[in-house]
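S.K.: need a structure here:
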Amino acid sequence: MQQTILLIEDEASIADMVVYALKSEGFVAHWCRLGGEGVAWLKANPEVALVILDIGLPDGSGFEFCKEIRRFSEVPIVFLTARNDEVDRIVGLEIGGDDYIGKPFSPRELTARVKVILKRSRMAHAPEAAAADADTTFEIDSGRCRIRYLDTWLDLTRYEYQVLKTLLQQPERVYSRAQVMDQAWNEPEESLERAVDTHIKTLRAKLRQVSDQGSPIKTHRGLGYSISGSVRES
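M.R.: This next block holds a predicted model:
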């Protein structure tokens, strides 16, 4: 899943350069020209991975906007500024900034620092993520078309993936064969409903290879199939 970076910078030429550099590294970049606009956008989009914040903004100091952000978010913040005095760097870090880059700067240096900070942030939250994983039976990685069962990524064929993903849309719901085919096959009218049974059989075998504690896929005679377990999407 692509991570979103919020850039708050009033100079369009610098913003264009930073946005291009971030997108080249696979990030989603959102640019706001004013501090107030950026803070409001962050409140509406709390999934933002990192904020790049200019200090000299037309509507106020980046230091003050940093303090405002820290009242509701722990998102990493990188200051971007022409003011490169040691006092400014210290103040920026003391009020909650994670790094400080002076202008002019290299776009490659900026993206490198962004990656380091994001990696550090992920490591800091690793115990929390591990605890969440412990309570998750299945994880769906739609971007890579794969599904994890317990602690193992399953080796699935195209239709096995589509059938399992369909059942995991609503755990415990009973799906008829026709409903599964509508979701999993591009042209369901050209396939037989018994094909669903075949893929359910191979899925159960692959799930048993991970855990022999019983299949989470249940057969409901005359009705269809359901699956049990907690699901997380990444």
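
S.K.: contacts, neighbours, all on C-alpha from now
M.R.: Fine.

S.K.: what about the strands in the protein?
M.R.: Remark: strands assigned in the chain by DSSP state E are 4-8, 28-32, 50-54, 56-57, 60-61, 77-81, 99-102, 138-141, 146-149, 152-153, 217-220, 224-227, 231-233.

S.K.: With respect to burial, which of these scores highest?
M.R.: Most buried of the strands of the chain, by mean neighbour count (mean count of other CA atoms under 10 Å): strand 50-54, with a mean of 26.

S.K.: Could you name the helices and strands sitting against it?
M.R.: strand 4-8, helix 62-70, strand 77-81 (3 or more CA pairs under 8 Å, 6 or more residues apart in numbering; DSSP states H and E).

S.K.: ok, now with 10 Å
M.R.: When contacts are defined as 3 or more CA pairs under 10 Å, 6 or more residues apart in numbering; DSSP states H and E, strand 50-54 packs onto strand 4-8, strand 28-32, helix 35-44, helix 62-70, strand 77-81, strand 99-102, helix 107-124.

S.K.: Could you also give me the structure for this second sequence? I'd like to compare it with the first:
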Amino acid sequence: MKNKQLLLIDDDIEFTALLVQYLKPQGYEIDVCHDGESGLLRATSNKKYDLILLDVMLPRIDGFEVLKKLRSSHHTPVLMLTAKGDDFDKIFGLELGADDYLPKPFNHRELSARIKAIVRRMELLPSTSMHQTLTLDDVIISPSNQMVSCNDSVLELTGTEFSILHLLMLNHGNLVSKQDLSEKVLGRKLAAFDRSVDMHVSNIRRKLSHKNADEKIKTHRGAGYIYMVKK
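M.R.: Here you go, the predicted structure:
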């Protein structure tokens, strides 16, 4: 099996060397950049990466600016490495299109689990039996090529946003709990005060609203979400 391609953008030379040493034996090929400018150039090059590990605090261009520019043209999954306890970094990164975040300092096993969850989800998108084109009112979702359209306009979603929308649409009319969304999409149990799922759903709503769509996703406070269809 071909090794997965990772791009690590972090200015801590010793830290990145340790991560490369830890991750390589697990079947990853890792390119490393130590500033945001070179990281963005590498991320938008012709090389296809399975995942980008992106630190927030970077010289030249910070991680948020890298992510913002990247999302204007690429949907490569991004795992943000944020300062521990800095909720602003976490929320802002998710708003800009990060797929997940991990606060520093972190356990290397936790990092490995997050990477595997994201990579596995991207691999499964075109292959499961449920992944047939689904049309609900004016929204069409096609997992085989990870495309979504609303009112005949293409919707630009990250891999995580796509997976959440797909799960909600598959279960339209029924409550999908935040716990289920976290476990099935993010690959982890929902932790207290974790707003990742909420932020991804907020991004989906915003993008749907730009296509003049009706309110599609109803919130059941503290419980989860329901994808609504017209009667």
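
S.K.: quick revisit: can you tell me which of the strands of structure 1 is nearest to residue 183 of structure 1?
M.R.: Proximity to residue 183 of structure 1 (CA to CA) singles out strand 224-227 among the strands of structure 1, at 13.6 Å.

S.K.: burial measure for the counterpart of residue 88 of structure 2 in structure 1, as a count.
M.R.: Aligning on TM-score structural alignment places residue 88 of structure 2 opposite residue 87 in structure 1. Residue 87 of structure 1 has 9 neighbouring residues, counting by other CA atoms under 10 Å.

S.K.: Make a markdown table out of the helices and strands packed on strand 50-54 of structure 1 and add distance to residue 199 of structure 1.
M.R.: Formatted as a markdown table, these follow (distance: least, CA to CA, whole Å):
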| stretch | distance to residue 199 of structure 1 |
| --- | --- |
| strand 4-8 | 37 |
| strand 28-32 | 37 |
| helix 35-44 | 42 |
| helix 62-70 | 50 |
| strand 77-81 | 48 |
| strand 99-102 | 51 |
| helix 107-124 | 37 |
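
S.K.: hang on, the earlier thing: same list as before, the strands of structure 1 that is, but in CSV and with distance to residue 168 of structure 1 included.
M.R.: Converted to CSV, these look like this (distance: least, CA to CA, whole Å):
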stretch, distance to residue 168 of structure 1
strand 4-8, 27
strand 28-32, 28
strand 50-54, 31
strand 56-57, 47
strand 60-61, 48
strand 77-81, 37
strand 99-102, 41
strand 138-141, 8
strand 146-149, 10
strand 152-153, 15
strand 217-220, 10
strand 224-227, 7
strand 231-233, 7
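
S.K.: Among the ones you listed, which comes closest to residue 22 of structure 1?
M.R.: Closest to residue 22 of structure 1 of the strands of structure 1 is strand 28-32 (CA to CA; 6.5 Å).

S.K.: average gap between the closest one and structure 2?
M.R.: Here the mean offset of strand 28-32 of structure 1 against structure 2 after fitting is 0.4 Å, by mean CA distance after the TM-score superposition for structure 1.

S.K.: Other residues contacting that strand?
M.R.: 2-10, 12, 15-16, 18-23, 37-41, 48-53 (CA atoms under 10 Å, 6 or more residues apart in numbering).

S.K.: Swap in 8 Å and give it another go.
M.R.: 2-10, 15, 19, 22-23, 38 (CA atoms under 8 Å, 6 or more residues apart in numbering).

S.K.: Repeat that for stretch 104-124 of structure 2.
M.R.: So stretch 104-124 of structure 2 is contacted by 22-23, 50-51, 77, 79, 81-84, 102, 159, 185-187 (CA under 8 Å, 6+ apart).

S.K.: hmm, try it at 10 Å
M.R.: Residues outside stretch 104-124 of structure 2 that contact it (CA under 10 Å, 6+ apart) are 4, 6, 18-19, 22-23, 26, 50-53, 55, 76-79, 81-86, 99-103, 131, 143-144, 146, 159-160, 163, 183-188.

S.K.: circling back to that earlier point, of all the contacts of strand 28-32 of structure 1, which two lie farthest apart?
M.R.: 2 and 10 (24.8 Å).
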